[in-house]
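*Asks:* attaching a predicted model along with its sequence, questions to come.
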Amino acid sequence: MNQSYTRTVNPTVKLIVSLILTLLVGFGAGFATATSINSWYSTLDKPFFNPPNWLFAPVWTILYILMGVAFYFVWKLPETTQRNIALFVFVLQLAVNGIWSLIFFNQHQIGWALVDISILWVMIIITMYLFTQLSKIAAWLLYPYLLWVSFATVLNFSIWQLN
């Protein structure tokens, strides 16, 4: 007998998976950063507006949590092509986010990191646009992320210029 059924995932499980997904990327980025923060990074010339090193971890942790909740708000919606595309773009931008730390802190490629973060900025805008079509709350949860990445882009550019 062939029965068709829709497999559903408990909303609580979706929330937990959403948070784990984003926080794992954050953990990976943090690990990549930690290897150079007190060595290579400390030798770079930085602009006057460079925040203290201790600020980055709590800010990024909050941002990854907000991103996870935004992802959850879209994922919990009924499955549609539009929703699936939005989730795919979100995951893609999350990967670009994680790659930045590897390029900047592990490879010490400030210019290529600037290219990556510029692509990330555009992808965040696209993600927010797609999320707005599905969940305005999800899109709004990404605004702090966009603002921080905007600041980080200026900071990356300034460090590239100074070094």
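*Replies:* Received the coordinates, thanks.
*Asks:* make it CA atoms for all contacts and neighbour counts henceforth
*Replies:* Will do.
*Asks:* give me every residue that touches Ser118.
*Replies:* Contacts for Ser118 (CA atoms under 8 Å, 6 or more residues apart in numbering) come out as Thr153.
*Asks:* likewise the one 5 residues further on?
*Replies:* Taking CA under 8 Å, 6+ apart as the definition of contact, the neighbours of Met123 are Val89, Gln93.
*Asks:* report the next helix or strand after the helix or strand it falls within in sequence order.
*Replies:* According to DSSP states H and E, Met123 maps onto helix 110-134. As assigned by DSSP H and E, the chain's next helix or strand after helix 110-134 is helix 136-141.
*Asks:* who's in contact with that following helix?
*Replies:* Identification of contacts with helix 136-141 by CA under 8 Å, 6+ apart yields Leu66, Met67, Val69, Ala70, Phe71, Phe73, Val74, Thr127, Met128, Tyr129, Phe131, Thr132.
*Asks:* stretch 98-114: end-to-end distance?
*Replies:* Chord length of stretch 98-114, first to last residue, is 13 Å (CA to CA, to the nearest Å).
*Asks:* please state the offset of that stretch from the chain centre?
*Replies:* 14 Å (CA atoms, centre = their mean, to the nearest Å).
*Asks:* could you pull out the buried residues of it?
*Replies:* Burial within stretch 98-114, assessed by neighbour count using 16 or more other CA atoms under 10 Å, is assigned to 98-106, 110-111, 113-114.
*Asks:* now tell me what touches it from outside.
*Replies:* With CA under 8 Å, 6+ apart as the criterion, stretch 98-114 contacts 25-26, 28-30, 32-33, 35-37, 40-41, 116-117, 153, 156-157, 159-160.
*Asks:* ok, and here's another one to check against it:
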Amino acid sequence: MKLLKVQGELDWKKLTRNVLIPVVGGSIIGYLANRNTQEQYAELEKPSFSPPGAAFPIAWTALYTMMGVANYRVEMKQDTKKSHAAIPLYDVQIGLNFLWSFLFFKWNLRGTALIEMTIMLGAIAMTAYEFNKNDRTAGALMVPYIGWVLFALILNYSTWKLNK
């Protein structure tokens, strides 16, 4: 509960909105981008370190939840600290996150997805930096996301390379 209180306050409405946008948005995007692509993806040669498909929705739900809590914490401090760069950067990185699924799965643009993910990783790092300046906990909540996207970048590169 301490994680959710910012300056002694807990705003359930803001918290719910900030968590549901990435979690529900990511689920909808995942469904739309992956619809009718599973057979094709199954036929791709994948690197040996590729996790099972069931790991992805679990990981992304946890990451989207942490991102939402981080954004909530920064939003709660907006009035007391300068966070002018933090929220727009968050919006950019989540937009890039949602776009990647279409590039990689739906449109089979794995090389383009790799370039886009590199840009996304930079946007996530900048977001984490800005979040950290506003709220150290919010910055820390973004670290697992950075790690997962770095892993996903290597996975994207390896899959692209194996299936050129």
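*Replies:* It's in. Worth saying up front: this structure is predicted, and the values here are computed from it rather than measured.
*Asks:* so Ser83 of structure 2, which of the three states?
*Replies:* Assigned by DSSP: H, G, I helix; E, B strand; the rest coil, the conformation of Ser83 of structure 2 is coil.
*Asks:* correct me, but it touches Glu130?
*Replies:* Yes. Using CA atoms under 8 Å, Ser83 of structure 2 is in contact with Glu130, at 7.3 Å.
*Asks:* higher neighbour count, these two?
*Replies:* Neighbour count, other CA atoms under 10 Å: between Ser83 of structure 2 and Glu130, Glu130 has more, with 23 against 18.
*Asks:* helices of structure 2, start to end?
*Replies:* Per DSSP state H, structure 2 carries helices over the ranges 12-34, 38-43, 55-76, 86-101, 110-134, 136-141, 143-162.
*Asks:* looking at those, which is closest to Phe49 of structure 2?
*Replies:* Checking those against Phe49 of structure 2 by CA to CA gives helix 143-162 as the closest, at 8.0 Å.
*Asks:* with structure 1 superposed, average distance for that closest one?
*Replies:* Compared with structure 1 after the fit, helix 143-162 of structure 2 shows a mean deviation of 0.4 Å (mean CA distance after the TM-score superposition for structure 1).
*Asks:* buried residues in that helix, which are they?
*Replies:* So for helix 143-162 of structure 2, counting by 16+ other CA under 10 Å, buried means Val143, Tyr145, Ile146, Val149, Leu153, Ile154, Leu155, Asn156, Tyr157, Ser158, Thr159, Trp160.
*Asks:* please tell me how far Trp160 of structure 2 sits from Tyr129 of structure 2.
*Replies:* In this view, Trp160 of structure 2 and Tyr129 of structure 2 are 30 Å apart by CA to CA.
*Asks:* before we move on, what about Pro88 of structure 2?
*Replies:* Counting by CA to CA, the gap from Pro88 of structure 2 to Tyr129 of structure 2 is 13 Å.
*Asks:* those two: which is more packed in?
*Replies:* The residue with more neighbours, out of Pro88 of structure 2 and Tyr129, is Tyr129; 18 against 12, by other CA under 10 Å.
*Asks:* OK, contacts around that one?
*Replies:* Here Tyr129 of structure 2 is in contact with Gly139 (criterion: CA under 8 Å, 6+ apart).
*Asks:* check Ala86 of structure 2 too.
*Replies:* Contacts for Ala86 of structure 2 (CA under 8 Å, 6+ apart) come out as Val74, Thr127, Glu130, Phe131.
*Asks:* which residue is the nearest non-sequential neighbour of it?
*Replies:* Glu130 (5.1 Å; CA to CA, 6 or more residues apart in numbering).
*Asks:* ok, now which ones touch that neighbour?
*Replies:* Ser83, Ala85, Ala86, Gly139.
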